[in-house]
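J.: All I have is the shape, not the residue letters:
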């Protein structure tokens, strides 16, 4: 979805939120950080990765990088409790490539 469409959608949905709710949403967004990113590499147990995503959301960390050299990333929706919807996930999962090196670039 391009930025123009996102902006249009936000403006449309804004009419359904109270002014207090709209202010709260903006306050939360303003407190998110991109100064720190989390990298998860070849996480074997999905519940552990899911807990990390939930913690990132809780602490306001916006960007999480997922490296899949050996293990596929498959978060457990029961553990993430929707946190993965609010953070930005970047996946590095090209077969036969050094995904770790690709992530670090």
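T.: On my side now, so go ahead. Just so it is clear, the structure is predicted and the values come from calculations on it, not from any experiment.

J.: Could you use CA atoms for every contact and neighbour count after this?
T.: Will do.

J.: can you point me to the longest strand in this protein?
T.: If you go by DSSP state E, the chain has its longest strand at strand 33-41.

J.: Could you give the number of residues near residue 69?
T.: 19 (other Cα atoms under 10 Å).

J.: Just the element for it, please.
T.: Counting by DSSP states H and E, no helix or strand carries residue 69.

J.: Distance check, it against residue 91.
T.: Counting by Cα to Cα, to the nearest Å, the separation of residue 69 from residue 91 is 11 Å.

J.: Point to the residue nearest the middle of this structure.
T.: Central residue of the chain (Cα atoms, centre = their mean): residue 87, 2.3 Å from the mean position.

J.: which one is it nearest to, not counting chain neighbours?
T.: residue 62 (4.9 Å; Cα to Cα, 6 or more residues apart in numbering).

J.: Run through the residues that contact the one you found.
T.: 32-34, 37, 56, 86-88 (Cα atoms under 8 Å, 6 or more residues apart in numbering).

J.: mind checking the SS state of it?
T.: Assigned with DSSP: H, G, I helix; E, B strand; the rest coil, residue 62 falls in the strand class.

J.: next one: stretch 25-32 to chain centre, how far?
T.: In terms of Cα atoms, centre = their mean, to the nearest Å, the centre of stretch 25-32 is found 15 Å from the chain centre.

J.: Tell me the buried residues in it?
T.: Within stretch 25-32, the residues that count as buried by 16 or more other Cα atoms under 10 Å are residue 32.

J.: then this one, side by side with the first:
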């Protein structure tokens, strides 16, 4: 039975509404108005994080079931600078425990798909090589650094990676182990592999995307941001 955990989808939906509404306004104007309400340290921190964000490395979760695992992977994406998490939902909506994600759902873009093929086509169109996780994979974690653009494919906790996704993966990666355990929890696997895959990579988001993320971050963190912006004639949907 699935854990009874509140769905954080409403946070993602709020974030997506903000991003859509930012398409219709002057993002630089939003930043100009709201930045004075953030401390210099906070502004520096936000810009530093977004400048280091990565498109070259992403994650594809195949039908995650446990909300704690989904949240932990989401948190690892945030920690290692991965901007996008892709999820094939199949029969269950993607749930993320907010007590585990600790706010990371506000900073990582989650894209969901009902079919494996839709996810495969989206990632191939963006130039990402799909790399499966497998105990007998031919790659080791450090090999991931040499792949220009990659999507790490993580399987369902019980059933593993769907065969349609397996066929789309050119290669697979293993985590060498020396104990009796033959595998690790999916969230632990994600953290180890993302640490290796992202190490030494410079941030690669476009200036336009970084600007949009910075504007969104100010909207999400400045108290009464909507009212402040509206007083300056800028209308952004937050609720």
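T.: The structure has been received and is ready for your questions. Every value quoted in this text rests on a predicted model; they were computed, and no experiment measured them.

J.: quick one on the thing from earlier: corresponding residue for the residue nearest to residue 87 of the first structure in the second structure?
T.: Matched to the second structure by TM-score structural alignment, residue 62 of the first structure sits across from residue 83.

J.: Would you check how far apart residue 63 of the first structure and residue 11 of the first structure are?
T.: Applying Cα to Cα to residue 63 of the first structure and residue 11 of the first structure gives a distance of 25 Å.

J.: And these two? Which one has more around it.
T.: residue 63 (22 against 11).

J.: Pull out the buried residues from the strand or helix carrying residue 11 of the first structure.
T.: According to DSSP H and E, residue 11 of the first structure maps onto helix 3-14. Buried residues in helix 3-14 of the first structure, counting neighbours by 16+ other Cα under 10 Å, are absent.

J.: for the helix or strand that comes right after it, packing partners?
T.: Helices and strands here follow DSSP H and E; after helix 3-14 of the first structure, the next one along the chain is helix 19-30. Of the remaining helices and strands, none touches helix 19-30 of the first structure by 3 or more Cα pairs under 8 Å, 6 or more residues apart in numbering; DSSP states H and E.

J.: how much does helix 19-30 of the first structure stray from the second structure?
T.: Here the mean offset of helix 19-30 of the first structure against the second structure after fitting is 1.8 Å, by mean Cα distance after the TM-score superposition for the first structure.

J.: from the middle of its chain, how far away would that helix be?
T.: 19 Å.

J.: Kindly calculate the angle that it makes with helix 3-14.
T.: Between the axes of helix 19-30 of the first structure and helix 3-14, defined by axes from the mean of the first three to the mean of the last three Cα atoms, to 10 degrees, the angle is 150 degrees.

J.: Look up how far residue 10 of the first structure lies from the residue nearest to residue 87 of the first structure.
T.: Taking Cα to Cα, one finds residue 62 of the first structure at 19 Å from residue 10 of the first structure.

J.: next one: residue 71 of the first structure
T.: With Cα to Cα as the criterion, residue 71 of the first structure and residue 10 of the first structure are 36 Å apart.

J.: and what of residue 90 of the first structure?
T.: 23 Å.

J.: What of residue 52 of the first structure?
T.: Residue 52 of the first structure is 28 Å from residue 10 of the first structure, by Cα to Cα.

J.: and what of residue 28 of the first structure?
T.: 16 Å.

J.: now stretch 99-113 of the second structure: which residue numbers in the first structure?
T.: Residue span in the first structure matched to stretch 99-113 of the second structure, by TM-score structural alignment: 78-92.

J.: And stretch 98-106 of the second structure, end to end?
T.: 10 Å.

J.: And it, how far out from the chain middle?
T.: Counting by Cα atoms, centre = their mean, stretch 98-106 of the second structure comes out at 12 Å from the chain centroid.

J.: Provide the contact partners of it at residue level.
T.: With Cα under 8 Å, 6+ apart, stretch 98-106 of the second structure has contacts from 6, 8, 11-12, 15, 68, 71-72, 74-75, 78.

J.: Could you rerun that using 7 Å?
T.: For stretch 98-106 of the second structure, contacts defined as Cα atoms under 7 Å, 6 or more residues apart in numbering pick out 8, 11-12, 15, 68, 71-72, 74-75, 78.

J.: can you pull the contacts of whichever residue in the first structure pairs up with residue 53 of the second structure?
T.: Matched across to the first structure, residue 53 of the second structure falls on residue 32, judged by TM-score structural alignment. Residues in contact with residue 32 of the first structure (Cα under 7 Å, 6+ apart) are 60-62.
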